[in-house]
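Participant: sharing a sequence plus its predicted fold:
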Amino acid sequence: MADITILGSGGFGLALAIMCDNAGHKVTVWSKFQDEIDAIKRTGELKAKLPGVQVNKTIELTTDISCVKNKDMVILGIPSPFLREVCESVVPYLESRTIVVNTAKGLEGGSLKTMCCVAKECFPNNHVAVLTGPSHAEEVARKVPTTVVTASDDREVSYYIQNTLSNDTFRVYVNDDVMGCEIGGSLKNVIALAAGVCDGLGLGDNTKAALMTRGIREISRLGVAMGAKLETFGGLSGIGDLIVTCCSMHSRNRRAGILIGKGVTPEEAVRQVGTVEGYVCTKNAWELSKRMGIEMPITEQLAKVLFEGEPAANAIKNLMGRPNRNETESTFLS
């Protein structure tokens, strides 16, 4: 049994808490919002995020950030724009022996750093790992069989996470490529948002298949330029996470994209859906691609739709009208 604190009582944080509690671990969930904690205690569920899923009474709920003291593992379930702020508030209480596991997917505004890089800067004396893959909170919480991947700079740490979190319905694989796992998990939200736009425009399966296939190409192109391994993007954190996020109505990125494709403004679509990690990540990924000199046409066109007022239908025409290419990446890059 491990003593685990999960920072963040959103859908995925709470789903992991329920999963870990069911597996016999001691679990504490922290939230910044007292009203959210009160609602869970009062109703036994978080109706806004996981309606109908009972939160076990054995899970401790708190707004006291010092709950990270004396823990074996702290899991970060914080949306990427707020990760550094929360990590900095944790610093005075976190012991060096505690393993920090990041589940946030995105790039930090300004620095364009991945979330593990942010966590490592805040916790230089701790082992930091990423946990990512095709894992909708709604299904993890309901014990739907799920596979994810963990990666850290220390393989023994990855094995500890694997052995601690794996159970009958949650299978954890180990990967040594932290950067690849993070880039795949973050940028798939961009492509999923674009896939939703295609759905909202009423386009077909051919379009979505093309978008997903070329999407994983540009994700991997950026990832490799940042030091990731190409094969990582054929795994759970790459194509696996891309499939589930582009094709499921559980995906907030896809749902927001559908609204945008139907003519709703991007700002209003995000307001209606809630946390849409791909919205901010699109802007940051486009900036990173320009900084790295990497061509990412889907990301570029989506950024223009989201932030420059480009009509979505025009963005599709722009992508279809690009100069003819050879599909193989070596020829493309030459």
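Facilitator: Good, I have the coordinates. Predicted model, so just to flag it, every value in this text is computed and none were measured.
Participant: every contact and neighbour count from this point should use C-alpha atoms.
Facilitator: Noted.
Participant: so how far is stretch 178-195 from its chain's centroid?
Facilitator: 7 Å (CA atoms, centre = their mean, to the nearest Å).
Participant: now do the strands in the stretch 101-250 of the chain.
Facilitator: Taking DSSP state E, counting those that start in this stretch, the strands of the stretch 101-250 of the chain run over residues 128-132, 146-152, 170-175.
Participant: ok, and what's touching the longest one?
Facilitator: Meaning strand 146-152. 127-135, 139-140, 158, 161-162, 169-178, 181, 236-237 (CA atoms under 8 Å, 6 or more residues apart in numbering).
Participant: those, buried ones only, as a ChimeraX selection?
Facilitator: In ChimeraX, a selection of the buried entries from these looks like this (16 or more other CA atoms under 10 Å):
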select :127,128,129,130,131,132,133,134,135,140,158,161,162,170,172,173,174,175,176,177,178,181,236,237
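Participant: tell me the contacts of the residue nearest to residue 162 when sequence neighbours are not counted?
Facilitator: Leaving aside its chain neighbours, residue 162 sits nearest to residue 172 (5.2 Å; criterion: CA to CA, 6 or more residues apart in numbering). Applying CA under 8 Å, 6+ apart to residue 172 gives the contacts 147, 148, 149, 150, 162, 163, 165, 166.
Participant: one more to weigh against that first structure:
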Amino acid sequence: MTAKLGIIGAGAWGTALAQAAARAGTPVTLWAFEPELVDAINQTRENPLYLKGVTLDAKIRATGEAADLADAGAWLVVTPAQHMRSSLAGFAAHLRPGTPVALCSKGIERGSLKLMSEVLAETLPAAIPAVLSGPSFAADVARGLPTAVTLACSDRMAGEKLISMIGSASFRPYLADDLVGAEIGGSVKNVLAIAAGIVEGRALGRSAHAALIARGFAEMTRLAVAMGAQRETLAGLCGLGDLVLTCSSPQSRNMSCGLALGRGEALADILAARNSVTEGVASAPAVFELAARHGVDMPICEAVAAIISGASSVDTAISGLLARPFTSESD
């Protein structure tokens, strides 16, 4: 009998991953916070709150009970990064020791400045940790469009098990062992995507957009390497690949947030109009603080953090970046 996959979080991405796993032949138990969403998924085969228009596979069963994930062979956790600790704590009693748990949310915990894998180690120490990250829009994955991602896991057998449960011709996970690199790539690209949106919203041109991606990639790589990651990881799907996608389409919540900021909209109004989390908004201050802790210069991320906190206007932040001294590209 095929092992069941448990997924915690039935937002757009969690639901898309459930669809990908079902397409790979894996039965899925999808945990949702909202009782009405559980009923809707089970009765109508659709997620009307976060992924309208996609008919969900019959192998997906929604639940609101944490205990229903106890017999799953592996878990994917897709709750927002800033709620990861409390979410994992709520499922701790139902995890079997040695179960692979793949973290699918991209962010750094504010306050503690801990990566999601560190939060996992503190809340579910019996889990085998993994990180799923890469250039992947939920709508593309849900509809079966070709997508490739990184699955980072230091336990090769556990990583291969996860890939067998979610991988298919249209959803292709590539195995890696660098969890820190995968997490930093996924977290920092959200902050840089806000910056890319601001560039677009202020009509600064395609040249500026390309420069921002390249210099942002340098910032991302500096921080990851300072934290012990492999430079090669950042040049892969979970670093450069995800950065290019997220900075290039307003389909990205982070880029669309920056686009609105660049056009002069207030951050509070932008966020109030959304029913899903814009991870880069919470991650920007944490990334800036983490960079300072490790002595890493990240001027673009610092500028985004200043805009998010209200310490700087968009125009002042742009002027500050353009006034920086000329330096070597390798610095």
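Facilitator: Okay, I see it. Everything numeric here is computed off the predicted structure, so don't read it as measured data.
Participant: ok, back up a step: for the strands of the stretch 101-250 of structure 1, which one sits closest to residue 291 of structure 1?
Facilitator: Set against residue 291 of structure 1 and scored by CA to CA, these come closest in strand 128-132, at 24.4 Å.
Participant: how big's the offset between that closest one and structure 2?
Facilitator: When structure 2 is superposed, strand 128-132 of structure 1 averages 0.6 Å from its matched positions, counting by mean CA distance after the TM-score superposition for structure 1.
Participant: so that strand corresponds to what in structure 2?
Facilitator: Per TM-score structural alignment, the counterpart of strand 128-132 of structure 1 in structure 2 is residues 129-133.
Participant: now do the matching stretch: distance to the chain's middle.
Facilitator: Counting by CA atoms, centre = their mean, stretch 129-133 of structure 2 comes out at 10 Å from the chain centroid.
Participant: now what about it, what contacts it?
Facilitator: Residues contacting stretch 129-133 of structure 2 (CA under 8 Å, 6+ apart): 100-104, 106, 117, 120-121, 149-154, 159, 179, 182-183, 186, 237-238, 242.
Participant: how near is the closest residue in space to residue 107 of structure 2 that isn't next to it in sequence to residue 45 of structure 2?
Facilitator: Nearest residue to residue 107 of structure 2 in three dimensions, chain neighbours excluded: residue 187, at 4.5 Å (CA to CA, 6+ apart). Here the criterion is CA to CA, to the nearest Å. By it, residue 187 of structure 2 lies 32 Å from residue 45 of structure 2.
Participant: before we move on, back to that, dump the strands of the stretch 101-250 of structure 1 to CSV, plus distance to residue 245 of structure 1.
Facilitator: As requested, the strands of the stretch 101-250 of structure 1 are exported to CSV (distance: least, CA to CA, whole Å):
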stretch, distance to residue 245 of structure 1
strand 128-132, 12
strand 146-152, 14
strand 170-175, 18
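Participant: out of those, flag the one nearest residue 255 of structure 1.
Facilitator: Going by CA to CA, the one of the strands of the stretch 101-250 of structure 1 nearest residue 255 of structure 1 is strand 128-132, 20.6 Å.
Participant: could you pull up the residues touching residue 275 of structure 1?
Facilitator: 79, 252 are the contacts of residue 275 of structure 1 under CA under 8 Å, 6+ apart.
Participant: look up how far residue 13 of structure 2 lies from the aligned partner of it in structure 2.
Facilitator: When structure 2 is aligned by TM-score structural alignment, residue 275 of structure 1 is paired with residue 277. The gap separating residue 277 of structure 2 from residue 13 of structure 2 is 11 Å, by CA to CA.
Participant: just residue 239 of structure 2 next, same as before
Facilitator: 18 Å.
Participant: cool, residue 226 of structure 2 as well?
Facilitator: 30 Å.
Participant: same question for residue 87 of structure 2.
Facilitator: 16 Å.
Participant: those two: which has the busier surroundings?
Facilitator: In terms of neighbours (other CA atoms under 10 Å), residue 13 is the more surrounded of residue 87 of structure 2 and residue 13; the figures are 22 against 18.
Participant: contacts only, for that one.
Facilitator: Neighbour list for residue 13 of structure 2: 78, 137, 138 [criterion: CA under 8 Å, 6+ apart].
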